[in-house]
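K.L.:
after the sequence you'll find the predicted model.
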Amino acid sequence: MSAPRPLRSGSLRRRTIVSVLAVVALLLVVLAVIVDIALGARLRGQIEDRLRDRAAATASLVGIVDATDLADRLSAQGLAVRIDGAEGDSVVAGPSPDQLRSAPAGPAGGGPRGGEAPPTPSPGAVTVTASDLTGDADLVTLRSTLSDGSTLTLTASAAGIGETLAQVRWIMAIASVVVLVLAAGAVILVVRATLRPLDDVSEVARAIGGGERDRRLRPTHPETEIGRVASALDDMLDDVVGAEVAARAAEERLRAFLSDAAHELRTPVAGIRAAADTLVRADLDGPEREMLAGHVVREATRASRLVDDLLLMARVDRGLELSVAMTDLREVVAAEADRARLVHPAMTVRTELPDAAVPVAIDRDRIAQVLSNLVENAARVTDGRGRVELGIRYEGDDVEVHVQDDGPGIVVADRERIFDRLVRLDEARTTAGGVGLGLPIARGIARAHCGDVLCLPAEAGASFALRLPLPATRPAQRAGRAGAA
């Protein structure tokens, strides 16, 4: 099993700010590259359009103006002009391409120089028959074939494009720095406001650690990211506080249980010790010695019964090993009724059993122990002279064995408390009374069978019900009651 990785606890605020600024800077770089490429292409396209216009205007003047005059007019606009005639003669005007490359650049798009207007085509003029654009970063050259077979070569300087782009780059760089500074300030404010709920989470966590267990976040928008985190933290805090309360309650119950168990054991042990001491120290004969010996036996039996109950309760908590078999529940109830009549002859025991068999999958001895505990509890509260009724009836997917007596009854507030360990409604601890483990043991055994023992409302006396699942519904009952068992 790999060791858990430590949580990366770097500053979320710093990482968020740096990440946002990095994205903004990358977008500005991409924007600058796009602007540089688009503007350079646009400026170069303007020069190419200008050369095409000049070539078209020149084609319209072929045959009207001689080649020398035409070359002078074109060169006056800052262009290098070369006209190669069809008969091999050539006319060159204006600066040479090398001069254009090294000369200071004019406007990026060029324009007329010396106040001379460019030639304009006349109506019906003959246009360029063929053209070819070439060039490099500093020059743009257009070669056109005119209608008379001569070749016109126009060359314009593109150096102004580089200078214009350099100026635009500086402007973009300065603007990008300003944008980054403004973005950094805005991001810091936004991130600080956005992450403020995390500071509230930390404050609540420290307050709870300091003892304020009722503090909660209670997010106003639980569907958001921080809202989900806050809701999960509130749920975790509820579980932790609930577990803490449950642990403290369990500790208190354990202390009370140990105190009550020690109290219950102390009485018979003290009686055994006193009787044994008397038997050892005093020279007794006859009835007195037999009385003390009988007292030792009774107290030892009482202590042994209490220890057996405590051990059984521990096994119930750990999980009983049941010997489950299909059994007719009527036989178990009838056998317990017969046993009660023998043990308590002064008590009236009545049964109300169905005519048909009631097959259930149970551990017969354990269920008989549950019924015995319930009947003995009824006999104890009626001093062995009351009336006890045992009956079987169906409740939905379960079958219930009811044990009802005509004793003083149980108030509503105590109907669940009596199932706690070592709890007795009669505060006087007499040797005839129980120790308060019969009902908890009965419920534990019933829940081990995926059933339960309940204290039901009754018009007179107390009414208990042993509820067991029928065989057809036992898997579903087990799944639904596994936690309770």
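P.N.:
Looks like it arrived, so ask away. Everything quoted here is computed from the prediction, not taken from an experiment.

K.L.:
alpha carbons only for contacts and neighbour counts from here, please
P.N.:
Will do.

K.L.:
next, the buried residues of the host helix or strand of residue 380.
P.N.:
Using DSSP states H and E, residue 380 sits in helix 364-381. Neighbour-count burial for helix 364-381 flags 364, 366-381 (criterion: 16 or more other Cα atoms under 10 Å).

K.L.:
same deal with stretch 330-340?
P.N.:
330, 333, 334, 336, 337, 340.

K.L.:
helices or strands next to the host helix or strand of residue 181 in the packing?
P.N.:
According to DSSP H and E, residue 181 maps onto helix 159-194. Counting contacts by 3 or more Cα pairs under 8 Å, 6 or more residues apart in numbering; DSSP states H and E, helix 159-194 is packed against helix 12-60.

K.L.:
so the helix it packs on versus helix 159-194, what angle?
P.N.:
Angle of helix 12-60 versus helix 159-194, following axes from the mean of the first three to the mean of the last three Cα atoms, to 10 degrees, is 160 degrees.

K.L.:
try this one side by side with the last:
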Amino acid sequence: MPGRHSLFWKLIVGLALFCLLIVSLHVDLDKRVYEAMSTLSMSSRQALTHFAEEAETAWKQQGTAGLDRYLRDLREREQVWAMVVNSDHQSLSSQPLGPSDLLRLDFVRSLDQKVGRPGGRPTFYVPFSDGNIRLVMELPPRLDPRYYQAQWEFVVQKVLPALLAILLGTLLYRLFIAPLVILRRQANTLSAGDLSARIGPPVAARKDELGELGRAFDHMAERLEGTVAYQRRLLRDLSHELRTPLSRLRVAADGESDPLVLRQRLDREISIMQRLVGNSLELAWLDSERPQFAREPICLVQLWDMLVEDACFETGWSNQQFQFEVDERCLVAANLTSLAQALENLLRNAIRHSPPAGCVRLAGELEGEYWHLRLIDSGPGIQVRYLETIFEPFARLDSARPGDGGFGLGLSIARSAIALQGGRLWAQSPPGSGLQMHVLLPAGQLAEQTV
């Protein structure tokens, strides 16, 4: 079923309102037009009354002869039948009433009565001032309210629906087509290489399907722009990092005469480049592909013991230098391989920047549906302005935190891997404490899990 803000409901409601508007306007205008054309207008009544006043004046001043001249002039001027009669239906002019004239007198109507059916020539009477004598005449065509009936019917039945249809089309265009035009224009701009193209609030702020499409386009464009910029920077930094081992190889090839020493140098530099390229490719893969890792409940204490065992073997630290201060029942929902690699990178970074006799602690507690973990080293910490810089690719703060190696990719890989599992990684460096790596991971269901 379409949602409350779906275009389906907007279209249904719009069409229903349009149909109701058409019907109501048609009925209302038909009624108004009929009423306007069924009775005489005020100007028509005044004109007929003026004719009666002129006839009365001619009768009083010139008698029958004057009345005859006025009626003859009125008939010729208005092309109508006209007579002046008394209350007994007797003609006051010299022209007597014939049978057809008497028949007309049976169907005369006052000025406030309706005109009658279309096509007819209604006959009206206008009384003189004494009330007994009246002017009886056909309604002149120029005073007939039905004279423009055909034009009005054409306007009401043809022009008005057409105008409303144009209005509906304009509204539908603004509602449905205009956002698609904006989307097409921005898509063409994006395909032309302008990665800053966005749909913007006019479309993206809508709550219907077109708004969802606009937001999806903006998200895609932002991700594409970020990915391209990220990969360009990664490629630039990678090329810069490769110059050092390549330069050493060239120097060794040109100046080293001992084959054994040269071979050892080659093995060392090639291993460095292999690790550098491998880490760079992994970081680019995580950022561009954004894989969906299969999650499972992982017992954190077992994973920690495995990582500590490997760290002790690699660095010579003792188990006592690694402290686990989390509830041993802690379960996190994550991908085992990806999470192990991320925590291993964090652990190696903490060991690298801690003194030989220092310690690394893993603390944490359950906060709602997430485990909030903190990996704390024994180093001097870093300045606040570098707390985000350390997560950038190839970022090394050797001057701020003395260390002995690394390409500056471990923390970037760890942040990307944790983010792809629904978690978050950030750093803090409180005064008087080592660097704290905060990890937020979804809690797993209570179940037995072996690492």
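P.N.:
All right, it came through fine. Everything numeric in this text was worked out from a predicted model, so none of it was measured.

K.L.:
ok, back up a step: ok, and what's touching the helix holding residue 380 of the first structure?
P.N.:
Residues outside helix 364-381 of the first structure that contact it (Cα atoms under 8 Å, 6 or more residues apart in numbering): 322, 324-325, 327, 332-333, 336, 340, 344, 347, 385-386, 388, 403-405, 407-408, 432-433, 438-439, 441-443, 445-446, 464, 466.

K.L.:
show me which of those residues are buried.
P.N.:
327, 333, 336, 340, 344, 347, 385-386, 388, 403-405, 407, 438-439, 441-443, 445-446, 464, 466.

K.L.:
from the residues you listed, which land in strands?
P.N.:
327, 388, 403, 404, 405, 464, 466 (DSSP state E).

K.L.:
do I have it right that the fifth one meets residue 384?
P.N.:
No. With contact defined as Cα atoms under 8 Å, residue 405 of the first structure does not count as touching residue 384 (10.8 Å).

K.L.:
which helix runs longest in the first structure?
P.N.:
Using DSSP state H, we find that the single longest helix of the first structure is helix 225-281.

K.L.:
counting contacts, what elements does that one pack onto?
P.N.:
By 3+ Cα pairs under 8 Å, 6+ apart, helix 225-281 of the first structure packs against helix 196-209, helix 287-318.

K.L.:
residues contacting the aligned partner of residue 252 of the second structure in the first structure?
P.N.:
Mapped onto the first structure by TM-score structural alignment, residue 252 of the second structure lines up with residue 275. By Cα under 8 Å, 6+ apart, residue 275 of the first structure lies in contact with 292, 293, 295, 296.

K.L.:
how near is the third one to residue 434 of the first structure?
P.N.:
From residue 295 of the first structure across to residue 434 of the first structure, the span is 18 Å (Cα to Cα, to the nearest Å).

K.L.:
what does the second one give?
P.N.:
Distance check for residue 293 of the first structure against residue 434 of the first structure: by Cα to Cα, it reads 23 Å.

K.L.:
from residue 399 of the second structure, how far out is residue 353 of the second structure?
P.N.:
Distance from residue 353 of the second structure to residue 399 of the second structure, by Cα to Cα: 12 Å.

K.L.:
ok, residue 345 of the second structure next?
P.N.:
Residue 345 of the second structure sits 20 Å away from residue 399 of the second structure, going by Cα to Cα.

K.L.:
what does residue 219 of the second structure give?
P.N.:
For residue 219 of the second structure, the distance to residue 399 of the second structure equals 38 Å [Cα to Cα].
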